[in-house]
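Trainee: Okay, sequence plus prediction incoming.
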Amino acid sequence: MSGPSTASDLPITDHRQLAQVLASGEKPRSDWRIGTEHEKFGFRLADLRPPEFDGERGIEALLTGLTRFGWQPVQEGGRTIALLRDAASVTLEPAGQLELSGAPLENIHQTCKEVGDHLREVREVADELGLGFLGMGFQPKWRREDMPWMPKGRYRIMREYMPKVGTLGLDMMTRTCTVQVNLDYASEADMVKKFRVSLALQPIATALFADSPFTEGKPNGYLSYRSHIWTDTDAGRTGMLDFVFEDGFGYERYVDYLLDVPMYFSYRDGIYHDASGKSFRDFLRGKLDVLPGALPTLRDWNDHMTTAFPEVRLKKFLEMRGADGGPWSRLCALSAFWVGLLYDDAALDAAWDLVKDFSMAERHALRDGVPRQALKLPFRNGTARDLAREAVKIAVAGLQRRAVRNSQGVDESRFLDPLIEIAESGKTPAERKLELFNGEWHGSVDPLFCEFAY
């Protein structure tokens, strides 16, 4: 989740300013970049419990330790709650899940190096503190009440609001981890096409990356329980956004959607003002009762854009939000998958041809079915696996045409190898873990924390 925006404090005086924020993200192809974000669960090596924020071996101590690598601390209320270095950041999810928000980079080779460097830095400090980190979509062992809470103002507001709008929102906050990639667009028309393709194929990414089959030490009946969590978090800010496929969709229509997403807060003078459930439209009229007479600023609008949680999110770029967290190789693979599909014109056309005749009912059937069945979900005359194999094939070709090579002459398509294996075998990471659970792990999830730690 994002921290406070660094946008302007200039008041919004014209509705058109809101769409202009989205339009300002347009970039020529030469300036398109790749921003990869991933979250991971921390655990204490001694007892596998999630670490608290405080203490000599807590999350704040880990953040402080990372400053040896040139990270600059960000404080809230006198406590270090994030780190900045160049154009990247390290932030905390509500229960201390550690997130790297990577810098905007030119290619997947750079992305993978960035992720690898970060994991090595975290490992060095974590080893000294007796901590480990695990990449999965859902906390496999501990209960909601076992999870700590980080001292961030926006999380206090969300913690109180979530139970009013869904039964699983607190699990989303405290027990999920994801990997996502943020990608650019050249124009409004380019944004629309990429949005439609990525939204239609987001369930396929969910299926390929499914890795959350356990809850509190037992199989939960899902392959991506993290994805299921979003179906009962807050219907007012989640989902498949059917209007994206309607004629006339563009920046203005997305702004209208965001204006109907209930607010969480307004961040003013270092204070989070609780506006949970209230209307940004009222804020635009100076009628927000928690800030009487105040008008929203561009900072408020940028903050508000981060509180919508659809499967694909539009800010000044497009965010692909459908994948469970996982190991280093799949963190790189997600970026490779979407770059291959969306940053090559022929691939984008082929991907659109793959999905353009999906009905709304079919898109929802995919979204609703893959959390349980992943690649085995029936679809038309085949399964989701058939779509996955075709989508991966298109992505491979897109990356090969990009022809961005490393010093050994290898192009970016190599990073799709983990997805090729999953699509060809039809067996997701979750299913492999379930086999281990029912076999050599003898019904325990504890070996996860050793065998699959970073």
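Mentor: Everything's here; your move.

Trainee: all contacts plus neighbour counts: C-alpha atoms, from now on.
Mentor: Noted.

Trainee: hang on, P51 packs against E60?
Mentor: No. P51 lies out of contact with E60 (Cα atoms under 8 Å); the separation is 9.9 Å.

Trainee: Just give the closest residue to the residue lying farthest from the centre of the chain, not the sequence neighbours.
Mentor: Within the chain, G293 marks the point farthest from the mean C-alpha position, 35.0 Å out by Cα atoms, centre = their mean. If the residues on either side of it in the chain are set aside, G293 comes closest to G286, at 4.6 Å by Cα to Cα, 6 or more residues apart in numbering.

Trainee: alright, now check it against this:
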Amino acid sequence: MITSKEKIIEHFKSGIKEIKDLKIGIEHEKFLFNNKDNKRIDYTKIKEMFSALQEFGWKAVVEKGNIIGLNNAGKNISLEPGNQIELSGDKLNHIHEACAESQDYLFELRQVTKKLDINIVSAGFDPISKLDEIPNNPKQRYKLMTKEMPLDGELSLDMMYRTCGTQLNLDYESEKDFIKKFKVANSIVPISIALFANSSIIEKQNSNYLSYRSKVWQNTSRGGLPKLFFEELDFEKYADFVMNFPLLFIQDKENYISGNQYTFKHFMEGKIIEIGNRLPKENDLSSHLSTIFTENRLKKYIEIRSMDTCGWECLCAGPAFFTGMLYGNLDEIYELISKWDKNKIINAYLEAPQKGFNTQLMGKDLLYWASKLLDLSRKGLEKRDIINKSGKNETIFLNHLQEVIDNKTTNADHMINKFSKNEDLSELYDK
């Protein structure tokens, strides 16, 4: 039972790994559209798709008789509120492995989507659909979230139904190591938003944002970038944050109950009448941690969540960028960001979705900082020096980002240029 702050701290401490055991986990979401009418696929089509994927060894995950996902060894495919699908990859040793995993998944996905006449869109925000056009699915928690989330964030439903992101999960080797990594991850969020911007088209029009997804997440219930995250945030301080954070829902067997009038502390004190005043278990804590929608968050590892989904050609670039910094060159990056003013970081965070590289931070634009961080990341990956079968190290995955910086042109800029010429929807689909 989780009955004290110490139990939450223990949960975080149990994530500590030896340096040789530090892993990388990538999660990425995709939009799926029917080719014949350019509409998002419905749950009936999802079931067909999941059935076809089972031919590749995936096993069904079922909730109340409905298939809501797939798993295969350490990998999972989950269903998002608007029938976006997300691959949560296995915990792997390096970017070569993680990228190979994504390529295998792409191969399987392409076989199935071609067979079912489905198009994939790799963007941070749905470029075509209006919110009321998007079908839902029977996954239990989403019904409650659809009702509760808009109460505290005006774009919460857009977040649920119209966004896709790429997420990286990284380990820590000590509490001190976590403190450094978490501070770095939060300080560079504005740069991450600008560098990985890929959500410029909304409802078939230029949104005037480069990362509209980031704008949405800034206006989502339970999201954002708390000032607390720029402190030397240890496990105890994060535990305090978690305890005083409102519950989104409480799982009672297969049912989900609204928790919006309670904090996790109320749960720990046995004050939730609706579930018979029972105390939280480890899975209740895990569920609560996964409904804190900040730009980065702590579970038994650090989740980095500030990247728009991008196409398959750049999918490995984000994970490589952060791995080089946080696993390969942490001290140098930490020394750099320690000089930054948190209020200026937050201001840059609020401006970056629209201004992109032109956003100012500490007297320089974000293009300058992106270039600087890319060099430091490359240095970190060179230091790791993990070689593939062709004798190349992980720096090969940074080539896409070097091109973005050299040309001062993001994925979002490319999409605006391509789509604006003829407004052809086929330009939005993965090739």
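Mentor: Alright, I've got the coordinates. In this text, all values refer to a predicted model and were calculated from it rather than measured experimentally.

Trainee: what's the TM-score for these two chains?
Mentor: Remark: TM-score between the superposed chains equals 0.97 [TM-score structural alignment, normalised by the length of structure 2]; 431 aligned residues with a Cα RMSD of 1.3 Å.

Trainee: With structure 1 overlaid, how far apart is the longest helix along structure 2 on average?
Mentor: Of all segments of type helix in structure 2, defined using DSSP state H, the longest is helix 95-115. Comparison of helix 95-115 of structure 2 with structure 1 after fitting gives an average deviation of 0.7 Å (mean Cα distance after the TM-score superposition for structure 1).

Trainee: So what does M415 of structure 2 match up with in structure 1?
Mentor: Matched to structure 1 by TM-score structural alignment, M415 of structure 2 sits across from K433.

Trainee: show me the contacts for that match.
Mentor: P213 (Cα atoms under 8 Å, 6 or more residues apart in numbering).

Trainee: ok, and it, which helix or strand is that part of?
Mentor: helix 429-438 (DSSP states H and E).

Trainee: Next SSE downstream of that helix?
Mentor: With elements assigned by DSSP H and E, the helix or strand that comes after helix 429-438 of structure 1 is helix 448-451.

Trainee: in structure 1, what residues pair with the longest helix of structure 2?
Mentor: Helix 95-115 of structure 2 maps onto residues 108-128 of structure 1, going by TM-score structural alignment.

Trainee: where does the aligned residue in structure 2 for L18 of structure 1 land in three-state SS?
Mentor: Matched to structure 2 by TM-score structural alignment, L18 of structure 1 sits across from I8. Classification of I8 of structure 2 using DSSP: H, G, I helix; E, B strand; the rest coil returns helix.

Trainee: I8 of structure 2 and L233 of structure 2: what is the separation?
Mentor: 15 Å (Cα to Cα, to the nearest Å).

Trainee: More neighbours: which of the two?
Mentor: I8 (21 against 18; other Cα atoms under 10 Å).

Trainee: Thought A239 was touching the more buried one, still the case?
Mentor: Yes. The pair I8 of structure 2 / A239 is scored as a contact, 6.0 Å apart, by Cα under 8 Å.

Trainee: which residues of the stretch 151-300 of structure 2 fall in strands?
Mentor: 165-170, 201-202, 205-206, 223-224, 249-252, 255-258, 293-294, 296-298 (DSSP state E, counting those that start in this stretch).

Trainee: I'd like those as CSV, with mean neighbour count and distance to S122 of structure 2 appended.
Mentor: Formatted as CSV, the strands of the stretch 151-300 of structure 2 follow (neighbours: other Cα atoms under 10 Å; distance: least, Cα to Cα, whole Å):
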stretch, mean neighbour count, distance to S122 of structure 2
strand 165-170, 24, 9
strand 201-202, 22, 12
strand 205-206, 16, 17
strand 223-224, 20, 22
strand 249-252, 18, 30
strand 255-258, 15, 31
strand 293-294, 20, 21
strand 296-298, 23, 21
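
Trainee: if we can go back for a sec, what's near enough to touch the residue nearest to G293 of structure 1?
Mentor: Neighbouring residues of G286 of structure 1 by Cα under 8 Å, 6+ apart: 292-296.

Trainee: No further queries at this time; thank you.
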